[in-house]
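Trainee: Here is a sequence together with a model predicted from it:
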Amino acid sequence: MIGVAPPAYDPAASESVTTLPVGTPATVRAYVRLLFRRHRRAFVLLVTVNAIAVTASMVGPYLLGTVVEDLAAGVEDIPLERTVALFAVALLVQTVFIRMVRLRGAMLGEEMLADLREDFLVRSVGLPPGVLERAGTGDLLSRITTDIDRLANAMREAVPQLAIGVVWAALLLGALTVTAPPLALAVLIALPVLITGCRWYYRRAPAAYRSEAAGYAAVAGALAETVDAGRTVEAHRLGARRIGLSEQRIAEWTAWERYTLWLRTIIFPTLNLSNVLVLGSVLMLGGVFVLEGWISVGQLTTGALFSQMLFEPVSLILRWYDELQVAQVSLARLVGVREIEPDSGDGALSPDGRRMQADEVRFGYHEGADVLHGVTLDVPPGTRVALVGPSGAGKSTLGRLLAGIYGPREGEVTLGGAELSRMPAERVRRHVALVNQEHHVFVGSLRENLLLARTDADDSELRAALGAVGADDWADGLTDGLDTEVGSGGVAVTPAQAQQIALARLVLADPHTLVLDEATSLLDPRAARHLERSLAQVLEGRTVVAIAHRLHTAHDADVIAVVEQGTISELGSHDTLVAADGAYAALWRSWHG
């Protein structure tokens, strides 16, 4: 397979692979330094215990060299009993401390892995909501699952083993230099082969492993998207096209897998050759040195054993360094979220009032393809605005801009004169809440699910919130009441009940401005009308922007904005727009048949 070239396609360059950044080498190094600072004591303890174990392992070669030296000198009274006793003690010490090395190494790896998981989760949750919404499902899944799995092995094994290997090799080289200085020079003969092979490999490996990881993310993204949109794929007979896309992604990923495997078929024989050169040069040059009287036979024996022992730590270092090449890519993908600027938290960006305004807003999900084109909208406090229009017109996009999820490419969206896109997410959420068609019931009790919105709420407030959205009937009927386990593994809730839980959280959060993206869409019409009547008191006095897919929601609004092709084509009350006999009137007539 000599001359195998890397695949022409670079998955990392595909815009469908990822929307989250990959950390730069500087970011990765800074995070690694942070981890070592956090676990400085554990790392020093690991190195100390390992040094004792390695020192004990060198007692055997030293004793054997002494025995050979005595035999060569014609010593008749060789204290074999003492030598065997010392060797046994050293072997016992080595065994005990090797066990401690493995234990301490595993503990250090697990602690660093736990830190990494927690840091990634905390940082991801703290990202601006628009960043997470734009991130591909496959990319997020591959980072949370595949990249964490790859790092798990590196953290548990590679980092401790690398530390062990470096200390081991350094002590062996030091012992060889002290025991037989000329033989230390013989080890250098293998360095050109080792350095050349490693440079060749490590110049190619990092980029190859990055592309391999990105290729897997592309595979995961294609598969996840196909599964999520399974009904749509089936309805539009897109199965063959999706299978073709998945096969293409898999072919690109496996091409990088084959390339990285080929790289390993070059580096490992290079390591074996280096080992042969080290041992061969020590024996041949050492023999010459003995004949010249520069070193003794005992020194040669000890030096040859030390040089032979060098192969294991060097192989250990390079083998686990190779593992770290894979782990480094995964680490870069995980710490890449640290390069996303967090919310500024600028104290000057506080709303002065509740008036919401969009001024000449332009926005697009992709460069050069705007969804909204110069939208202007004024929403006074306490106004109920309905956004209506055909599917794909930009209603939900405009709603997300008004909720502060996205920032406009041009123009401004302000609340009380403060730009929403420049306010920290936590501050935005205190004033504006988005309730969309998606909802989630977390594994835990019903109480825990509700307390996510307000941690200090008491049981009476929780029950009042459930009552406000018409969920008190079924909630009171639960076996353990608010302590009933819901979600996966607990009591199964219907989509309508899950949506009521989400709306109850909204009641508890108590924001003054609400953006409702057809929040009752999963309920049947009768239940939806009942819930909307229940919410009427809750919504009283608040500013409400409702993205209406069903026109009966728009009928009761103070102002209706008709969104067509990314612009607001009509604006007014229901009666005014029906009388104008424009786009809204046509929608209303088609809705009522």
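Mentor: Nice, thanks for sending it over.

Trainee: alpha carbons only for contacts and neighbour counts from here, please
Mentor: Will do.

Trainee: the longest helix in the protein is where?
Mentor: In the chain, assigned by DSSP state H, the helix with the most residues is helix 239-292.

Trainee: Next, the buried residues of the helix or strand following that helix.
Mentor: Proceeding N to C from helix 239-292, the next assigned helix or strand is helix 297-335, under DSSP states H and E. Taking 16 or more other Cα atoms under 10 Å as the neighbour-count basis, helix 297-335 is seen to contain the buried residues 297-311, 313-335.

Trainee: what's the spacing between stretch 250-269 and its chain's center?
Mentor: 24 Å (Cα atoms, centre = their mean, to the nearest Å).

Trainee: quick one: buried residues of that stretch?
Mentor: By neighbour count, with 16+ other Cα under 10 Å as the criterion, the buried positions of stretch 250-269 are 250, 252-257, 259-260, 262-264, 266-268.

Trainee: With respect to G399, which of those residues is nearest?
Mentor: Checking the buried residues of stretch 250-269 against G399 with Cα to Cα, the nearest one is I250 at 37.0 Å.

Trainee: tell me the contacts of the nearest residue to that closest one once chain neighbours are set aside?
Mentor: Closest residue in space to I250, ignoring its immediate chain neighbours: V219 at 6.0 Å, by Cα to Cα, 6 or more residues apart in numbering. When the contact criterion is Cα atoms under 8 Å, 6 or more residues apart in numbering, the partners of V219 are G138, S246, R249, I250, W253.

Trainee: Use this one as the comparison:
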Amino acid sequence: MTTVLPVATAAGVRRAAWREIYSDRWLFSGAMVVNMLAAGAGLLMPLLLGRIVDAVTDTPEHAALATVDRLALAILVVTVAHIVLLRYAQLLCYRFGERAAARIRERFLDRTLALPGSMVEHATTGDLITRGTADVNAVVLMLRSMAPQLFLAAVQLLFLMVAVLLLDPMLGGSGLATLTVAVFALRSYLRRAEAAYLWQAMSAGQVNEAVITTVQGARTVEALGMDRSRIRLADSTIAASRQARLSTLRLRTRLFPVVEIACALPVVGVLVLGGWLHRNDMIALGTVVAAALYLQRLIDPLNLFMMWLDQIQSATAAFARIEGVALARSPGADPVSSAATEPADARIVCADVHFAYGSGREVLKGIDLDIRPGERIAIVGPSGAGKSTLGRLLAGLDAPGRGSITVGGVPIAELAPDRLRRQVILVTQEHHIFRDTLRENLRLAAPAATDAELTAALSAVGASWATELPDYPDTLLDGRHQLDDARAQQLSLARVLLADPHTLILDEATAMLDPTTARDTERGLAAILSGRTVIAVAHRLQTAHDADRIAVMEDGRIVELGTHTELLARRGSYASLWRAWHG
């Protein structure tokens, strides 16, 4: 059962963009002012050149030379000012882009870490990875490289259009009118582009998902002879991605020729109309030259927009996917109750719990279980009985299909992610060690923990080897000090102790440890977590022996419940498991 992460609407993307501008409004305002000054300086050059043409054609030779010299010096000064202002405007825009990119990266990471556990579990790996890598990089590229250039081009384009209209309304208006062809072509493109580029981004995520899951399960694929089916899946996702890219390519190939022709028409039109007006003494030649130069300079910003158009659409679609992470919620969660309701205590009650993955058969069938605060309970049973599934539901990673699982009267799956982590933590044999110091790896669970608290947590899980590492606790866990699975699992358990949850669920949490170390670690955990609720999905029955109560599961149901002594006396399923465990 997978969940597709949401995508923000166009309005949501606009709000997010405005939020970035407002966050750094003074720098953005400064960049806008300098851009306008640079564009204004650029407008003077064609105007001065037109004055030179008028001076040469309408002024006596001896006076024309002096006028041309003055105008040429003015052009030189304006050119230097234009270059300086342009470079400074680019600097301010790049600075704004880098700051905004940093904020977006940090916000995406914060939102991803704040996602409900069930959402992370059911979201496809490829989609989440693509949003955090390719999509973030596309937005960063837009802010860092495209946005400064496009902002400058937009200001220049606006100023040039205003200037040509002020120079001569009839001449300028006739030239700009021919640009309507490009406007209509662009509108037609934009109507189709958003969906096409979202499809392209989603198909890239599907390719990543197919490749990543195949690589991660390579041994299983080889053992079960699934290589051909996985190759067919990869081929189909690549083919879909190719079709998505071809669809955006077709949109661009229809648009670009039309815009290129439309950009050349204004200059041609102004020269033809301006030549006729000048011949009939209705306009000065310098005005025609200046108008033609203004319209000629429109081509540069328009070409820049066309050059970046593909990346703009890709970045917009990527931004929508990044912002969509903030809209993700647990399936079936009630955002009002989860945010406002606080559990009355740590008592966990399962009432007639049914659960199935997707549309498949039920894995849990009417589970009733009352777990008292501070109780140590073990869940045992044969493989496929539903033990791990029940552990996931007790941890709030999934919500029951029918029935309820509550803690202190509140549905566990509806607790806000940060509140849920303080209430209950699920520890499995899966773990991750970051390439950072031992101290920072442990402080993920408790940022304010002291070195003494770190040492105590490591000692409690039998990880005394950690204190012998060089530069402890600032040892860098990289290639030189890479931890094996057993030590990494101990480090994960130490994190749990530092997090200090009300309820701890252990599902094969000591599977990587040898039996003696595992038993010592479990006893150490029990001593440290005295007074806390501990639920152990027990694959080693010795763990069940030490529990206050044992729940025996078969075929998705709890068939026995009691202490070790009571269940042995009943001579039922648990007694059979115990005899098999001891040979």
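Mentor: Yep, it's here. What you see is a predicted model, and the numbers here were worked out from it, not measured in a lab.

Trainee: ok so, going back, mean per-residue distance, the longest helix of structure 1 to structure 2?
Mentor: Once the two models are superposed, helix 239-292 of structure 1 sits on average 1.4 Å from its counterpart in structure 2 (mean Cα distance after the TM-score superposition for structure 1).

Trainee: Mind giving me the packing neighbours of that helix?
Mentor: Based on contacts counted as 3 or more Cα pairs under 8 Å, 6 or more residues apart in numbering; DSSP states H and E, the elements that helix 239-292 of structure 1 packs against are helix 181-187, helix 191-228, helix 297-335.

Trainee: May I see those organised as CSV, with distance to A468 of structure 1 added?
Mentor: What follows is these, written out as CSV (distance: least, Cα to Cα, whole Å):
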stretch, distance to A468 of structure 1
helix 181-187, 80
helix 191-228, 32
helix 297-335, 41
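
Trainee: looking at those helices, which is closest to V538 of structure 1?
Mentor: Comparing these by their distance to V538 of structure 1 (Cα to Cα), the top pick is helix 191-228, with 33.9 Å.

Trainee: Which positions within the helix or strand that the closest one is followed by qualify as buried?
Mentor: Secondary structure here is assigned by DSSP H and E; on that basis, the next helix or strand after helix 191-228 of structure 1 toward the C-terminus is helix 230-235. Judged by neighbour count using 16+ other Cα under 10 Å, the buried positions of helix 230-235 of structure 1 are V233.

Trainee: Likewise for stretch 127-145 of structure 2?
Mentor: Burial within stretch 127-145 of structure 2, assessed by neighbour count using 16+ other Cα under 10 Å, is assigned to 127-128, 130-132, 134-145.

Trainee: quick check: it aligns to which part of structure 1?
Mentor: In the comparison with structure 1, stretch 127-145 of structure 2 aligns to the range 139-157 (TM-score structural alignment).

Trainee: how long is that stretch end to end?
Mentor: 26 Å (Cα to Cα, to the nearest Å).

Trainee: swap in stretch 574-590 of structure 1?
Mentor: Calculated as Cα to Cα, the first-to-last residue distance of stretch 574-590 of structure 1 is 15 Å.

Trainee: what do you get for stretch 391-408 of structure 1?
Mentor: End-to-end for stretch 391-408 of structure 1, by Cα to Cα: 21 Å.

Trainee: Could you do stretch 549-567 of structure 1 as well?
Mentor: When the termini of stretch 549-567 of structure 1 are compared using Cα to Cα, they are 17 Å apart.

Trainee: quick one: it aligns where in structure 2?
Mentor: Per TM-score structural alignment, the counterpart of stretch 549-567 of structure 1 in structure 2 is residues 539-557.

Trainee: in that stretch, what counts as buried?
Mentor: Residues of stretch 539-557 of structure 2 classed as buried under the neighbour-count rule (16+ other Cα under 10 Å) are 539-541, 543-547, 549-557.

Trainee: sec struct for F108 of structure 2, please.
Mentor: Using DSSP: H, G, I helix; E, B strand; the rest coil, the secondary structure recorded for F108 of structure 2 is helix.

Trainee: Which position in structure 1 pairs with it?
Mentor: Applying TM-score structural alignment, one finds that F108 of structure 2 aligns to F120 in structure 1.

Trainee: so what's its match up against?
Mentor: F120 of structure 1 sits next to L334, V335, V337 when contact means Cα under 8 Å, 6+ apart.

Trainee: excluding its backbone neighbours, what's nearest the aligned partner of P6 of structure 2 in structure 1?
Mentor: By TM-score structural alignment, P6 of structure 2 lines up with P21 in structure 1. Once flanking residues are discounted, P21 of structure 1 sits nearest to G336: 5.1 Å by Cα to Cα, 6+ apart.
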